[in-house]
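J.: Sharing a model prediction with you, sequence too.
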Amino acid sequence: MEEFVVYILYSQKFDKNYTGFTSNLIERFKSHNELGTKGHTLKFRPWGVIHVEFFSTKSEAMKREKYFKTGIGREFIKNLIYSK
């Protein structure tokens, strides 16, 4: 059974975060940091994974990713980053 991961990346160098979902976190992380040749995350490398959540369905993962992009979700991310 396929599992889906919602992940939050953080670029300390640029003080930027990125939220996404995937069914293969390792390959997706490599894409963000090394392999990708286009897209938003390219110019803010290097990225570190600061949060992951696992889901059994794609729709659950998409819903959670959408939540992290709301005002309340962004507050959650800000607290993750700045409470360390």
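T.: The structure has been received and is ready for your questions.
J.: can we go C-alpha only for contacts and neighbour counts from here?
T.: Will do.
J.: which residue ranges form the helices in the chain?
T.: Using DSSP state H, the helices assigned to the chain run over residues 25-30, 58-68, 71-82.
J.: Comparison target below:
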Amino acid sequence: MYSANADKYYVGHTSDMERRLNEHNSNQTRYTSQTAKGWKVVYTEHFGSRSEAMKREREIKSKKSRKYIEVLIGGGAG
């Protein structure tokens, strides 16, 4: 997910993307803040199991790189 207001990306896994997006946009998560509003889905991957999804999430987060995320989503958030 990406918040243009905060210019931030969020990487996570979920079995219900719509619910998770709504949680972020209504500040119902510990990762959202008053400045990070207007989250939108900019990239998704689908996996056969939760463990596979968690492994991929850790891989993306281990890069600690905004550029890596932007390459995944095609070069930018807009």
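T.: All right, it came through fine. All values reported here derive from a predicted model rather than from experimental measurement.
J.: Once they're superposed, tell me the TM-score.
T.: After superposition, the two chains reach a TM-score of 0.78 (TM-score structural alignment, normalised by the length of structure 2), with 75 aligned residues with a CA RMSD of 2.3 Å.
J.: Point me to the residue sitting farthest from the middle of structure 2.
T.: Relative to the centre of structure 2, and counting by CA atoms, centre = their mean, the farthest-placed residue is residue 48 at 18.8 Å.
J.: how about that one, what does it touch?
T.: Contact partners of residue 48 of structure 2, counting by CA atoms under 8 Å, 6 or more residues apart in numbering, are absent.
J.: Tell me the spacing between residue 13 of structure 2 and residue 55 of structure 2.
T.: Remark: distance between residue 13 of structure 2 and residue 55 of structure 2 (CA to CA, to the nearest Å) = 10 Å.
J.: which one of these two has more residues nearby?
T.: More crowded of residue 13 of structure 2 and residue 55, by other CA atoms under 10 Å: residue 13, with 19 against 11.
J.: What residue in structure 1 is paired with that one?
T.: Under the alignment (TM-score structural alignment), residue 13 of structure 2 maps onto residue 21 of structure 1.
J.: I'd assumed residue 60 was in contact with that match.
T.: No - using CA atoms under 8 Å, residue 21 of structure 1 is not in contact with residue 60; the gap is 10.3 Å.
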